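In: Got a predicted model here, sequence first, then my questions.
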Amino acid sequence: MSVSVFDMTTMQHLWSTPELREIFCETNRLQKWLDFEAALAKVQARLGLIPQAAADEIVAACRIETIDLEAVAADVRRIKHTLVPLLKQVQKNLSKDGAEYLHYGATTQDVVDTGLILQLKEADAIFRRDLAAVGRELARLAGEHRDTVMVGRTHGVQALPITFGHKCAIWLDELSRHARRLDECAPRVFVCMVVGAVGSQASYGPRAHEIEKGVAEELGLGATDISWAPSRDRVAEYVTLLAMIAGTLSKIGNELFNMQRNEFAEVEEGFTEGKLGSSTMPHKRNPVAAENVAMLSRSVRYNAAMMLEAMVQEHERDGIAWKSEWKSVPETCLVTGAILFQAAGLLKGLRVNQDAMARNVDMMKGYLLSERVMLELGDKVGKNTAHEWLYEASMSGIEKGLSFADALRAHHEVADVFTDEEIEKLTEPSRYLGAVGESIDRVLARETGAAWLAA
């Protein structure tokens, strides 16, 4: 029975990807626990702490395909413990001597936390790959539309001219910082947990740190200097970073959603044959990809808040806070994976309507350039006087339905300062783009060949 958007046949593609579902499925979760047990036994045998024969048995038995999951589930409900029933299933495939050395010195949180980190590391590779795909599409759009003039809006209304390439380059610049954050947090996050019941490592004996380093090496993780069982900042940092990535992509999706409004019509997401906008209005071509990207990040942001709550632990271990990670971390990764995948597709198929952008620039009949004229006029008559004259000209011109150029010509003081030709140049949007082009060029030059974009 499907009860979640992540496992419903008709919905799961909107909320996750097959790769991420595979990583966070139950069998992979339990296999990661078994991977820890196998690595622990191998290291302990190598250090002479348990018999090599026992370790060989344990390694061979720690395979999920040998486990009766229904029996594990029944035992979890019966004994109210998440790990012991799995260990009992493994022991069935061990000799009496081998079974004595399974989970030797370990505690449940060692296994579960290390397993979670192994899942996160697998997911991280996918996030990096898909973040790069989004970045490459933004770089392409920034370059292709470096000089495509459009309206820049502040507070939801027209402000000054920019280019669509500038908008895309800003998004690319932001994503590049997220890529660096992923690099920077990796050594802090991808570490194992081999600390025992209260983090003292007493159960592992005098060679505890050697065991920890060995297990870390076996699993491709880092070792730590001290227990992080009650310190959930590592997991919280990663989930919060995913929320930031999702927030950036949500902003992009929301912007492209708004730019597709019929009244703007500046972009349109790719249309495929058979795509349907409404069950009752056959003409509609809804921005479903953009709105889904914008929507998905909301759940990620709320899960990040849950992870901040989980940082408040009691004493040396706390199931109240700890177990909330079992829900929030997989959900965050599934949804973030969906956002990245869908954002890349949205940008790849995006159609940019340059004619509509030009039409919207002209919508205000040149008043978009009031700042430029004020600065030029201010150099001649003083800024305050220039502002006063242009306010008079603008208000009168808007009331009379005049273009900004004609409004300037109709204002005697302004007309005495500028010629008709100068007024035409001053009210041409493409002549007032500031350092937009140079800014785009700097970002693209910096990111061309960047390692994160090649992921």
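Out: That came through, no problem. The structure displayed is predicted, hence computed values, not measured ones.

In: Please make it C-alpha for all contacts and neighbour counts, starting now.
Out: Fine.

In: Which residue is the nearest non-sequential neighbour of Glu314?
Out: Sequence neighbours aside, Pro230 is the residue nearest to Glu314 in space, at 7.5 Å (criterion: Cα to Cα, 6 or more residues apart in numbering).

In: Let me know the distance separating the residue positioned nearest the centre of the chain from Ser16.
Out: The chain has Ile245 as the residue nearest its centroid, 2.7 Å off, counting by Cα atoms, centre = their mean. Ile245 is 16 Å from Ser16, where distance means Cα to Cα, to the nearest Å.

In: Quick one: the helices in the stretch 1-150 of the chain, in order.
Out: Using DSSP state H, counting those that start in this stretch, the helices assigned to the stretch 1-150 of the chain run over residues 12-15, 18-23, 26-46, 52-61, 69-79, 84-91, 96-100, 108-144.

In: Summarise which helices and strands the second one is packed against.
Out: Helices and strands in packing contact with helix 18-23 are listed as helix 108-144, helix 325-348; criterion 3 or more Cα pairs under 8 Å, 6 or more residues apart in numbering; DSSP states H and E.

In: Tell me which residues are up against the last one.
Out: If I follow you right, that is helix 325-348. 13-17, 20-21, 24, 123, 126-127, 130-131, 133-134, 137-138, 239, 242-243, 246, 249, 253, 269-270, 289-290, 293, 296-297, 299-300, 303-304, 306-307, 310 (Cα atoms under 8 Å, 6 or more residues apart in numbering).

In: ok, now with 7 Å
Out: Helix 325-348 is contacted from outside by 14-17, 20-21, 24, 127, 130-131, 133-134, 137, 239, 242, 246, 249, 269, 289-290, 293, 296, 300, 303, 307, using Cα atoms under 7 Å, 6 or more residues apart in numbering.

In: With stretch 79-88 instead?
Out: Residues contacting stretch 79-88 (Cα under 7 Å, 6+ apart): 72, 75-76, 108.

In: okay, now the one to match up with it:
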Amino acid sequence: MKKIPIEKIKEIFSKKNILSSYLLVEKEMALAQSELKIIPKKSAIEISKKCNIKYFNLKFFEKDLKKTKAPIVSLVNFIVKLCSEESKKYVHYGATTQNITQAGSALLMRKSHIQAMYRMSDCLKTLSKLSFKFSNQPMIARTNGQHGMPMTFGFKISEWTEEILRFEERFEEIEKRLFILVFGGAVGAMHSFKNKGESLYKNLADRLNLQRVEVPSRVIIDNIAEYTFLCSHLAAALSNIGRELNFYMRDEIQEISENLPEGTVGSSTMPQKINPKYVYTFVALAEDLASYTSRGNAMMSIQNEGDLAMNQFQKQTIQEIFPKLNILLEEFNNLLNVIRINRKKMNDNLEITKGLINSENIVMSIAPILGKQKAYKILHEIVDEVRLKNKNYQEALNSNKDIKKILSRKKIIELTDSKKNIGNSRKVSLKMSKIAEHRSSKLCSRLNKINQVTK
């Protein structure tokens, strides 16, 4: 299973796929039980063959479900109907509803998670290209909304890239807690399987390629809550990136725009307006998923050894957040691919302060001789004078008695060149570009290996 089209992501949690996942668990459970001589091998083989969605009659299932009000009971009733008199005695042998639904859910979550991580790999690849392409494109770095110092747009991309890389690490690290098999019978203590419970648990977990826990309690829900928090956390970070991009799209800044098709309309009453489209859609999606933090907290209120209300709430949350995570990452990559960089405006905006943004460069060039505090005081006074009296910054520097003893006119021109005063921006951009490209490729390879061994 490679990356599937985004329009088919929601189908992972379709009714058909959910039932298929339950049937797969019933099938593997029967085969595992036969290996341990809990049920006859002949019956296990027959049950495993009948646990196939191609034999499934949805009308029968829904009719029976109206009567039982219990999906797994109706599912079992259908399997029983297909089996021989001898084999039907061993269908769903010793298991409880949650054993099947939680295992099936884990399998579908893994499929959707893998798809999301393929999309994260795509995002890293795009960020890598942007970081490289604009590694040497100067722009203004702003602190507290004010012009600070020059940097490059590649450096800005690198900031976002490293943040996404940390999220990629978090998503990989959570897999061992998320993709677990919770299988222990009625309340988790293996009552039905007696001394073969542990062996059955290990066998079935291996068959489904799911992790085991020490206490397979039906009320394990903190891992789903944790994943919900993580999705929400990522969405909040992506929303911030979207808003940052939108900031650069303002009329008074114009450093970035969207590559919109001809004929795009911004307002029904203001003809001159061409509003950003992609970024607002993206931020709306991000804010929606970011709001799921409260869902994660709410699902932790689970009672005793079984709580149907929280089970249903958990199921609903799972079926919402996993597709939304995929869609959000898809849209993030789309947004990164439609932004258009206005190099001229980035260069022009660097000169708004007429060189003042390079003041720290002057301070640190004279500090070894005068000391940092004195150097800072001198520059602060010069900057105030330039602003109040509308003086030329370079001339003000050249006329200062302390500075001209240390720096030549040529050196001052060099130190106040905003396009060159970018620090390690280019070096960092190129480094992060390589790291992101490598991590994107590594992530893809890891996902491909998981696909080879998963059900």
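Out: The structure has been received and is ready for your questions. Please read these numbers as outputs of a predicted model, since none were measured by experiment.

In: Fetch the TM-score of the aligned pair.
Out: Superposed pair, TM-score by TM-score structural alignment, normalised by the length of structure 1: 0.88. Supporting alignment: 440 aligned residues with a Cα RMSD of 2.6 Å.

In: The residue mapped onto Lys8 of structure 2 from structure 1 and Phe127 of structure 1: what is the separation?
Out: Aligned by TM-score structural alignment, Lys8 of structure 2 pairs with Glu19 of structure 1. Per Cα to Cα, Glu19 of structure 1 is found 11 Å from Phe127 of structure 1.

In: And Gly437 of structure 1, by the same measure?
Out: For Gly437 of structure 1, the distance to Phe127 of structure 1 - Cα to Cα - is 30 Å.

In: and if you look at Pro187 of structure 1?
Out: For Pro187 of structure 1, the distance to Phe127 of structure 1 - Cα to Cα - is 16 Å.

In: Show me which of these two is the more surrounded one.
Out: Per other Cα atoms under 10 Å, whichever of Pro187 of structure 1 and Phe127 has more neighbours is Phe127, with 25 against 14.

In: hang on, the earlier thing: from the contacts of stretch 79-88 of structure 1, which would you call buried?
Out: 72, 75-76 (16 or more other Cα atoms under 10 Å).

In: What are the boundaries of the strands in the stretch 301-450 of structure 1?
Out: For the stretch 301-450 of structure 1, the strands defined by DSSP state E, counting those that start in this stretch cover 351-352.

In: Would you indicate which residues of stretch 349-360 of structure 2 are buried?
Out: Quick answer for stretch 349-360 of structure 2 (16+ other Cα under 10 Å): 349-351, 354-360.

In: Tell me the counterpart residues of it in structure 1, please.
Out: With TM-score structural alignment as the criterion, stretch 349-360 of structure 2 aligns to 360-371.

In: Now do the end-to-end distance for that stretch.
Out: Using Cα to Cα, the two ends of stretch 360-371 of structure 1 sit 18 Å apart.

In: Same question for stretch 439-455 of structure 1.
Out: End-to-end for stretch 439-455 of structure 1, by Cα to Cα: 25 Å.

In: quick one on the thing from earlier: contacts for the match of stretch 349-360 of structure 2?
Out: 150-151, 159-160, 403-405, 427, 429.

In: returning to what we had before: the residue nearest to Glu314 of structure 1: which element?
Out: In the assignment (DSSP states H and E), Pro230 of structure 1 maps to no helix and no strand.

In: Just tell me what it corresponds to in structure 2.
Out: Going residue by residue (TM-score structural alignment), Pro230 of structure 1 aligns to Val219.

In: State the distance from that match to Asn297 of structure 2.
Out: 15 Å.

In: More neighbours: which of those two?
Out: Val219 (19 against 14).

In: my read: the more buried one touches Met310, true?
Out: No - using Cα atoms under 7 Å, Val219 of structure 2 makes no contact with Met310, being 9.1 Å away.

In: what sits in contact with each of the two?
Out: In contact with both Val219 of structure 2 and Met310: Ile302, using Cα under 7 Å, 6+ apart.

In: what about Val213 of structure 2, neighbour count?
Out: 15.

In: The one 3 residues further on too?
Out: For Pro216 of structure 2, the neighbour count with other Cα under 10 Å is 20.

In: State the distance from the nearest residue in space to Lys10 of structure 2 that is not next to it in sequence to Lys111 of structure 2.
Out: Once flanking residues are discounted, Lys10 of structure 2 sits nearest to Pro323: 5.6 Å by Cα to Cα, 6+ apart. Between Pro323 of structure 2 and Lys111 of structure 2 the computed distance is 11 Å (Cα to Cα).
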